[in-house]
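1. this one's structure only:
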């Protein structure tokens, strides 16, 4: 048993006193720990491994392992150490114990990530929360954090690694089932070593597709090692992780926090840059790019696409002297920036100037940019209305709609259904508290005539569905009290003509069920009969006003547009 002793320093009357808090005990070897998730105010599990001779004062490398679909954190920890199931042993049986394996001088963490939801959105936040938990509890070497995973977790490894390339020293996806969001991020791997493992006869993740990913990454300058196992099916992890292979591959690979060149692409402020480059203004939902490279001491060349402002934090970079001027050439335009560590640039009238962009109070920014799915990636609550209800039966119907939205179950064709471990609150409008209004995102169902929370903020919201016939559905997100609200009026936003899965021809991650249907939607959507039958959809402008080209479509279809948002 290893003990970490926490020391708290307290200043009393000008004197410094040190007192020991309650010691935290961490068992060496495999175990299960938890972290607190604000998404639904829950404790979430993750599997953890500490080396046999664990020393709390020593800095350790961290390996984060992501499990596949229909799996869990306990199995993932076994897999990364090369332990597959015994002959005839089911996953349920294998999850009940940790076998003996060879010790490694790594801390290893395997998030549960809510089951089978992929690794974009809520599970993505859980992965980063586990990393922060490990940083808090242990002495983690920031230049030796690694990410790996299999199948769904292999796709998550590429997505999380490429969206945050400066967090990790290297990543190692195994038979990666990719989310579509990965394909915009390929160029971000310039400074991120990647090892990809694939079965040559995999019927689930076809090797032809994985080879194309390898070729594209290599064409962009990424250092990629590719290992394909002839005749091996989807269980290529048995080969990839055998005999501690993955730890041997990670050995000696360290993150370079100051590469000479940084290339980064993103659609969102949530992923606002990497290494010494930060994107300060873009158009959320539109892919923005920056390519910044030192060409000499204190000389940087920058090329941009769909970008309005950025900054460079060069403290510690070996090719930068803070006492000298910085020459920056941006899209062919040369600027000279004053001495110092931080250098900011923005566009004005189509020209770049050396000046920092400061977002206005009601402009899109990190945490308040949309799209609709963003609302569920932090603390959120589902609110149904009780105004003007014709008795308790109608209230119950409204409640059931909100409960369905809060159900994050996922389905794989007609044969497999799994409940998720996302459990947000579902409450009536009269139960909403001050804390909910100011510390939570809210998904509000109904209209200002049926939901008192909507009625209270009616003058501040941009859209109200006035035509309450049975064929229209309106859903949009909007900032309120420093958080986001989603308004869902008329037909629920998950109603889709694609709900019939009887054919079993495609695997669907619950895309038409409840709040999971928000994934892939923009800031607003007005539809008739089905969310496939779009009347108008799009993004709000940077100041959260509506684009002029959508106003007539809203007003001619029974939606009242607040004049402050025209």
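-> That came through, no problem. In this text, all values refer to a predicted model and were calculated from it rather than measured experimentally.
2. hey, let's count contacts and neighbours off CA atoms from now on
-> Noted.
3. Could you confirm residue 136 falls within a helix?
-> Yes. When classified by DSSP: H, G, I helix; E, B strand; the rest coil, residue 136 is found to be part of a helix.
4. Now for it, how many residues are close by?
-> 10 (other CA atoms under 10 Å).
5. tell me the contacts of it?
-> By CA atoms under 8 Å, 6 or more residues apart in numbering, the contact set of residue 136 is empty.
6. Relative to residue 56, how far out is it?
-> 12 Å (CA to CA, to the nearest Å).
7. What of residue 47?
-> Using CA to CA, residue 47 is found at 19 Å from residue 56.
8. Please compare those two by neighbour count and tell me which comes out ahead.
-> Using other CA under 10 Å as the criterion, residue 47 and residue 56 rank with residue 47 on top: 24 against 16.
9. Just give the closest residue to that one, not the sequence neighbours.
-> For residue 47, ignoring the flanking residues on the chain, the nearest one in space by CA to CA, 6 or more residues apart in numbering is residue 32 at 4.4 Å.
10. In three-state terms, label that neighbour for me.
-> Going by three-state DSSP: residue 32 is strand.
11. so what's it up against?
-> 45-48, 74 are the contacts of residue 32 under CA under 8 Å, 6+ apart.
12. cool, residue 263 as well?
-> Residue 263 touches 187-188, 190, 289-292, counting by CA under 8 Å, 6+ apart.
13. So which of these wins on neighbours?
-> Counting neighbours by other CA under 10 Å, residue 188 comes out on top of the contacts of residue 263 with 26 neighbours.
14. downstream neighbour of the helix or strand hosting residue 17 in the secondary structure list?
-> Using DSSP states H and E, residue 17 sits within strand 15-20. With elements assigned by DSSP H and E, the helix or strand that comes after strand 15-20 is strand 24-26.
15. What helices and strands are in contact with that next one?
-> strand 2-4 (3 or more CA pairs under 8 Å, 6 or more residues apart in numbering; DSSP states H and E).
16. here's the one I want to compare it with:
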């Protein structure tokens, strides 16, 4: 979920008034009495929350000014800024945590040279006070700053300091109601620019957030000077300073009092990257650790060596690791090393140290799998041949000699959908939980914004397997947690792999269509058919929750979350507590979609649990076969498609098993030795029928497979998006005798490639049909663009497929759809390889091929677009306002357990009479069909959402759309008001009002219909 949507709001307290009737002479109303609400909050003297909502302006040169939007700030603030120069816009900013970073994230070098730039950044916030009166502004900043309260300058600090929250405590007098706090910071050339602010009651004793705040002081190249704390604390526990070279060698160690400057002679040290480890103990004798970067020598020369090594690296996983680090270094230095200042080296320290450690490992040393080590696990994902990365953080006393617990943490949705090097925290080398809780922590990338479904699920489990292979992991102490999209991922992965995890903690993530959409009450119509209902069921985070019978859960959510409605977590907690499951629910009043500060407490809770590896009872609920497995039972096949699978199994006594199930045709039991009869006998009572297997000592199979040899099974059951969870290749048909068909196939292949790259930032594996070999057919699922008339591979296997397309229409399992200019998408087990699919795109004509839209995954949000095995599309377009754009499909359906489609219950077709009244789109021609006046009529500015303006203009004979911050898109005319995007073919329909003027446009994007309002001309 988008972090920019985080809002903190106060919880409303209701007042209950009572009246009393007194005496015989009449009634008398008593004074109002105030009661706390039934769900009262814990009492506190005053809030100690940090301010996270800000308006930011700048940076601006000191001689310039900032004009203040009067709707955003009080007029008194304008007196602080002279009104002589062009304005700088105030931008809203919500900090994810208690610390606000004024720089972009991740930080990058800017071309200001080595000296501090005389520029200012302004931050403003409104702080409310119920009663007004004395308070303290508690401020931390690593930059010089000045602060005004309600227009009055109250404090100035001239020096830069190592950042520490609550560093400055400033007595103030708050007014009742809203109070304007305005800060002005000197901006530095590189690195973070952090600050924190909170208003606390006078004299508050605040919990120390950072035990020590160390810093590296400027010094000659052969000297390292470390200030152990920003102030002297002689009575506190001393600080131990260790200097650690790449690979983990401790080259120096000293102790010092807090606040003391510890100096090291670095003359004999080799040039390169170092970490300075500062450790101490808090008042509770708990070890606290901080790390600082340091570099001896010329870091820019090292960056050049990294880039040279990456350029010369082989085309494999180690080579991709070097290329990723080189891309990271160039990105942080603004893209050009020669223009970066020497003081920019902290931005690339992590990349340089990782580079050195990879070089040491190439020489045969163990450089990363060490105490406090950082290992970026890299592996090739066969899905598309790309190298994927997973970060692993090792505890301070890690040793391969004993097993360690492991916590998997899942990241949230990144709305920028950036390339890997621009994801949050990817250069972070140490993790506080790993350092303080004696546990390994891994952070899978999950293929980015993929919702931890399909390839996202696959990536997480691959990362976990790699961690178990590389490190010594206690398999009974593996845990899972995540926030936002990662919270949804925690539900999705834990419920599909319950036997892997000892405990899980979803944090403000997870949703169910029965409650609402993600952020509020649902406006979608209720499902009309069982297929519609099942499609919604597959999208629920809690669809498989019954499988968590033996997995303790800790659910955490803020009740003011605007991005993921708290009702989802409340629903899940109530439902599972109703079942008697081990569920704890922590709801945080007033907290929004932000860092809730619970990671440490969650880790403590998780680490108290051990996995139950061989439970006597098992429950399974699943919407597919891949998720219908847990511990010692696995469903092999179902009875009816598009229906939930349910299993309740219990070992009543050793060797006696009762299984009750719904929609299960066949299953497998692999009973642990502890649950078997000592004499080797096994008796199974399945839905009231007794079974005594002939060979009870091994894996037991019950039930019958589908009537034919071909049957759906886990990993080979569809629907259409399932092809992306297997290694696949797009095969472009080239053998059509019709040139226009060949052109349309290539155009659709190119569009598909662009969509994949925009989502995964990886090239799409693609080849021509004439290039496909027998090895390719065995290794990959084949996405075949073109039917038997247009694709040589489709032609070879056509007789083994239950569907086809011709000029006369489309046939699916013997049922004919007499359509024109239409296209079929269908998935089916590959006749050429086991465990692989063929995904056929076959059209009745070249114009029909134009209407092919991959029904796979939403390439912005990452969720599957359909639950069907086959879809027929054409150019009929339902009128604007149609609730479900997918209703435009000619027909959709799912195959049964035998990969057949004979039952109408699993087919959904549109009404031909209704569809005949819809507009019929035509594939655009090279000559074009719109008049010049029609092209000019659509030019203008269109608002997709508040502040998101798309400019449409006519450039010669082309119509182009320029979205905010994106690349220009060409719109191809299909008529005077109907256009399509050149890159994807998705339609854009301009709407005229009663006067005949263009009032807006309906934009179809990956199954969603968006309205763009036309703005009046200036």
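-> Arrived safely, thanks for sending. All figures in this text were calculated on a predicted structure; none of them were measured in a lab.
17. coming back round to it: between the contacts of residue 32 of the first structure, which is nearest residue 551 of the first structure?
-> residue 45 (46.5 Å; CA to CA).
18. ok but the closest one is inside a helix, no?
-> No. Under the criterion used here (three-state DSSP), residue 45 of the first structure is strand, not part of a helix.
19. can you tell me which residue in the second structure aligns to it?
-> Aligning on TM-score structural alignment places residue 45 of the first structure opposite residue 389 in the second structure.
20. How about its match, nearest residue that isn't a chain neighbour?
-> residue 378 (4.6 Å).
21. and what of residue 338 of the first structure?
-> The shortest distance from residue 338 of the first structure to any residue other than its chain neighbours is 5.2 Å, reached at residue 325 (CA to CA, 6+ apart).
22. doesn't residue 298 make contact with that neighbour?
-> Yes. The criterion here is CA atoms under 8 Å, and residue 325 of the first structure meets it with residue 298 at 7.2 Å.
23. the more surrounded of the two?
-> Neighbour tally, residue 325 of the first structure and residue 298, criterion other CA under 10 Å: the higher count belongs to residue 298, 18 against 15.
24. Please enumerate the helices of the stretch 501-650 of the second structure.
-> Along the stretch 501-650 of the second structure, the stretches classed as helices by DSSP state H, counting those that start in this stretch are 530-538, 566-578, 599-606.
25. nearest to residue 787 of the second structure, of those?
-> It is, among these and with distance given as CA to CA, helix 530-538, at 27.5 Å.
26. and the residue nearest to residue 338 of the first structure, what does it touch?
-> With contact taken as CA under 8 Å, 6+ apart, residue 325 of the first structure is in contact with 298, 336-339.
27. Check the gap between it and residue 131 of the first structure for me.
-> Separation of residue 325 of the first structure from residue 131 of the first structure (CA to CA) stands at 38 Å.
28. try residue 107 of the first structure
-> Residue 107 of the first structure is 11 Å from residue 131 of the first structure, by CA to CA.
29. Show me which of those two is the more surrounded one.
-> Per other CA under 10 Å, whichever of residue 107 of the first structure and residue 131 has more neighbours is residue 107, with 24 against 18.
30. Which position in the second structure pairs with that one?
-> Counting by TM-score structural alignment, residue 107 of the first structure corresponds to residue 440 in the second structure.
31. Surely that match and residue 409 touch.
-> No. Using CA under 8 Å, residue 440 of the second structure makes no contact with residue 409, being 10.8 Å away.
32. Which stretch of the second structure lines up against the longest strand along the first structure?
-> In the first structure, taking DSSP state E as the definition, the longest strand is strand 140-150. Mapping strand 140-150 of the first structure onto the second structure (TM-score structural alignment) gives residues 473-483.
33. which residues are in contact with that stretch?
-> 403-412, 467, 487-490, 494, 500-509, 606-607, 609-613.
34. Sitting in strands, which of those do you find?
-> Per DSSP E, the contacts of stretch 473-483 of the second structure map to strands at 404-410, 503-507.
35. Mind putting the residues you listed into JSON lines with neighbour count and distance to residue 290 of the second structure?
-> Listed next are these as JSON lines, based on neighbours: other CA atoms under 10 Å; distance: CA to CA, whole Å:
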{"residue": "404", "neighbour count": "22", "distance to residue 290 of the second structure": "22"}
{"residue": "405", "neighbour count": "20", "distance to residue 290 of the second structure": "22"}
{"residue": "406", "neighbour count": "30", "distance to residue 290 of the second structure": "22"}
{"residue": "407", "neighbour count": "27", "distance to residue 290 of the second structure": "21"}
{"residue": "408", "neighbour count": "22", "distance to residue 290 of the second structure": "22"}
{"residue": "409", "neighbour count": "24", "distance to residue 290 of the second structure": "21"}
{"residue": "410", "neighbour count": "25", "distance to residue 290 of the second structure": "24"}
{"residue": "503", "neighbour count": "27", "distance to residue 290 of the second structure": "29"}
{"residue": "504", "neighbour count": "31", "distance to residue 290 of the second structure": "28"}
{"residue": "505", "neighbour count": "29", "distance to residue 290 of the second structure": "26"}
{"residue": "506", "neighbour count": "27", "distance to residue 290 of the second structure": "28"}
{"residue": "507", "neighbour count": "29", "distance to residue 290 of the second structure": "26"}
